[in-house]
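Novice: A predicted structure for the sequence below; I have some questions about it.
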Amino acid sequence: MKNEIHPETPDSSERPRNTLDKVIFTFGNTISLLFLFTVAISFYEVLMRYVFNAPTMWVHETASFLGGMLFIYGGIYALSINKHVRVVLIYDLVSDTTRRWLNVFHHIMGLLFSGLLSWAAYQMVQDSWFTPLGDLRLETSGSAWDPVFPALVKGMVFATLCIMFVQFSLHLIQELNGLRKRKDV
């Protein structure tokens, strides 16, 4: 339910809930400008390729990399402002107390999900950042330009999942505190 007095103002469930969420939200709004940069370099590529017959070697991989990184960040951004996917058909029909318990269940499942995926992402990072002997060697794309974007994307997936685990932990604590305060009233 949106704020009736100021419809453009999000209700309290759509705002960052803690300091970590505020940092994620603010940083996300700032880096969203990279979408404009991606459009600009893609336009540059089209211009160079079709007008000057001089295609670039770096634009496609850079645009894909930036888009992928922003998409990955979108997960923790959505969680920071409570805009993640949920079954609203059920969620909107139940009482506030039941919603809180559904939130607790969601946060516990989110902890399990992000914890297990963090472990899998860690294994991915190990394989893409280090040789079997343990020397640092970042995986590259294998193209003519050969940037280290695949290794960086895998590192971003790992870092984001770790942050998401912390977010779910903080949200679970906040939700349980809210349930406890309701019982005290």
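Specialist: Perfect, I can see it now. Numbers count the residues shown, from 1 in each chain.

Novice: Every contact and neighbour count from this point should use C-alpha atoms.
Specialist: Will do.

Novice: which ones are touching P150?
Specialist: Going by CA atoms under 8 Å, 6 or more residues apart in numbering, P150 touches 128, 139-141.

Novice: and the longest helix for this structure?
Specialist: Ordering each helix of the chain by length in residues (DSSP state H) puts helix 149-184 first.

Novice: residues making contact with stretch 33-52?
Specialist: Residues contacting stretch 33-52 (CA under 8 Å, 6+ apart): 54-56, 59-60, 62-63, 66-67.

Novice: Would you mind writing the ChimeraX command to select the buried ones in those residues?
Specialist: Buried members of these, defined by 16 or more other CA atoms under 10 Å, are picked up in ChimeraX with:
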select :59,62,63,66,67
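
Novice: Please narrow the contacts of stretch 33-52 to those residing in helices.
Specialist: 59-60, 62-63, 66-67.

Novice: With respect to I31, which of the residues you listed is nearest?
Specialist: L66 (10.1 Å; CA to CA).

Novice: how near is the closest one to Y44?
Specialist: When CA to CA, to the nearest Å is the yardstick, L66 and Y44 sit 16 Å from each other.

Novice: another structure for you, compare them:
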Amino acid sequence: MTFVRKLPRMIDRLSAASGAVGKWFAVLLVLIGTFETISRHFFNAPTIWAYDSMCMAGGAIYLLGASYTYMKDSHTRVDLLYSRCSDRTKALIDVIGAAVFLFPLMIIMFEMSVTWAIRAWRINEVMFNSFWYPPAAPYRTLFAIGLFLLLLQAAAKFARDLYFLVRNETLD
């Protein structure tokens, strides 16, 4: 099997692993939310750390799940017309859409997220939504990793779609 065929499968496995890690943040989000609700309403003892923790856990779910969602073609799409198209037309729409919209946006977002992550590590940035002030660098780094994984998965889908358009056969 050639490298051209192996690489998208390797990226798929990476996206699947990212999704598997991301789902544990959903468990963490529920546990923290439950703890905060019980503490606040039954013991009149709210925490200072729950809000930031839930925001970061929710962001981790979103960021680590993005590449998995894209791999499974489960992202939101207005598909009134798309769903009625042939496979070749869908591939053409996806290639054009990725080249014109997805890649430029993801590249800009990835570059910005890396810059923010490096800055956060350099200045020891903290989150300031609450009085807990957790470090921002790990979350900002996770943000950059999530965008990188989404970019990789988009490249894999782009390669598959382009291969299908050119060869009229699937890459897998």
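Specialist: Looks like it arrived, so ask away. From a predicted model like this one, the values you see are computed outputs, not experimental measurements.

Novice: what's the TM-score for these two chains?
Specialist: Once superposed, chain against chain, the TM-score is 0.79 (TM-score structural alignment, normalised by the length of structure 2); 160 aligned residues with a CA RMSD of 2.2 Å.

Novice: Just the buried ones from the contacts of P150 of structure 1?
Specialist: 128, 139-140.

Novice: Now which residue in structure 1 aligns to G59 of structure 2?
Specialist: In structure 1, G59 of structure 2 lines up with G68, judged by TM-score structural alignment.

Novice: wait, doesn't its match sit right on K154?
Specialist: No. Using CA atoms under 8 Å, G68 of structure 1 is not in contact with K154; the gap is 10.4 Å.

Novice: can you give me how far the longest helix seen in structure 2 is from the chain middle?
Specialist: The longest helix of structure 2 (DSSP H) is helix 3-42. Here the centre of helix 3-42 of structure 2 is set off from its chain's centre by 10 Å, with CA atoms, centre = their mean, to the nearest Å.

Novice: Okay, angle between it and helix 137-167 too, please.
Specialist: Interaxial angle of helix 3-42 of structure 2 relative to helix 137-167 (axes from the mean of the first three to the mean of the last three CA atoms, to 10 degrees): 140 degrees.

Novice: Mind listing what's buried along helix 3-42 of structure 2?
Specialist: Across helix 3-42 of structure 2, burial judged by 16+ other CA under 10 Å covers 8-9, 11-12, 14-16, 18-19, 22-23, 25-26, 28-29, 32-33, 36-37.

Novice: repeat for stretch 102-120 of structure 1
Specialist: Buried-residue list, stretch 102-120 of structure 1, by 16+ other CA under 10 Å: 103-104, 106-108, 110-111, 114-115, 117-118.

Novice: returning to what we had before: more neighbours, G68 and K154 of structure 1?
Specialist: Legend: neighbour count by other CA atoms under 10 Å for G68 of structure 1 and K154, higher for K154 (22 against 15).

Novice: residue in structure 2 matching the more buried one?
Specialist: K154 of structure 1 maps onto R140 in structure 2, by TM-score structural alignment.

Novice: what's the closest non-adjacent residue to its match?
Specialist: A117 (4.9 Å; CA to CA, 6 or more residues apart in numbering).

Novice: What is the neighbour count of the residue mapped onto that neighbour from structure 1?
Specialist: Per TM-score structural alignment, the equivalent position to A117 of structure 2 in structure 1 is V125. Residues near V125 of structure 1, counting by other CA under 10 Å, number 22.

Novice: Tell me if I'm right that V125 of structure 1 and A159 touch.
Specialist: No. Look at V125 of structure 1 against A159 with CA under 8 Å: they stay out of range, at 10.1 Å.

Novice: For the equivalent of I108 of structure 2 over in structure 1, identify the helix or strand it belongs to.
Specialist: Alignment note (TM-score structural alignment): I108 of structure 2 maps to L116 of structure 1. Using DSSP states H and E, L116 of structure 1 sits in helix 96-129.
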